[in-house]
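**Q** Structural data only, the sequence is not supplied:
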């Protein structure tokens, strides 16, 4: 599973707080997914996606 943060991100940091293994903040103040495929069962990544307040996280198989 690969996660992508789209242009809707407002930089709240929720995803990096929940799952720093997959998400990081950029110098521009928005989140970015680490460019690595992650274990499909990584519950914290899914939790971050489901709890994003602006639905900026997408998952790709």
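**A** Cool, got the structure. Remember, predicted model here, so these are calculated numbers, not experimental data. Residues are numbered from 1 along each chain as shown.
**Q** going forward, measure contacts and count neighbours with C-alpha atoms only.
**A** OK.
**Q** which strands and helices sit next to the top helix by length along the chain?
**A** For the chain, the longest helix by residue count, based on DSSP state H, is helix 43-51. Other elements packing on helix 43-51 under the criterion 3 or more Cα pairs under 8 Å, 6 or more residues apart in numbering; DSSP states H and E are helix 14-18, strand 57-60.
**Q** Name the residues of it that come out as buried.
**A** Burial within helix 43-51, assessed by neighbour count using 16 or more other Cα atoms under 10 Å, is assigned to 44, 45, 46, 48, 49.
**Q** try this one side by side with the last:
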């Protein structure tokens, strides 16, 4: 699943640097999350870091980009490979 930032965002600038996939950037008026880069921190952390640090709780799951854990791991591996980083084969077993 990808996450999304709602219009309750106060542009506090804390989420962008926490994203290990560089999925968060400043949009036209608030921060936005690029669904093709968001793995909900799978492969990096146990919990989405942006959600953990957001002071106004404005980062829910994006209803148009629902993915299962295997898909998130596949996206993580793709992003790591594109960045030329070592790809972990460690993934939780279903």
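**A** Looks like it came in fine. None of these values were measured; they are calculated from a predicted model.
**Q** between the buried residues of helix 43-51 of structure 1, which is closest to residue 12 of structure 1?
**A** For those, the minimum distance to residue 12 of structure 1 (Cα to Cα) is 11.7 Å, reached by residue 48.
**Q** Could you find the counterpart of the closest one in structure 2?
**A** In structure 2, the residue matched to residue 48 of structure 1 (TM-score structural alignment) is residue 50.
**Q** Quick check: its match touching residue 18?
**A** Yes: with contact defined as Cα atoms under 8 Å, residue 50 of structure 2 counts as touching residue 18 (6.3 Å).
**Q** that older thread, how about the match of residue 48 of structure 1, nearest residue that isn't a chain neighbour?
**A** Sequence neighbours aside, residue 15 is the residue nearest to residue 50 of structure 2 in space, at 4.8 Å (criterion: Cα to Cα, 6 or more residues apart in numbering).
**Q** From what I see, the one you found and residue 48 are in contact.
**A** No: between residue 15 of structure 2 and residue 48 there is no contact under Cα under 8 Å: 10.1 Å.
**Q** what about the helices in structure 2?
**A** So, for structure 2 - with DSSP H - the helices run 49-53, 69-82.
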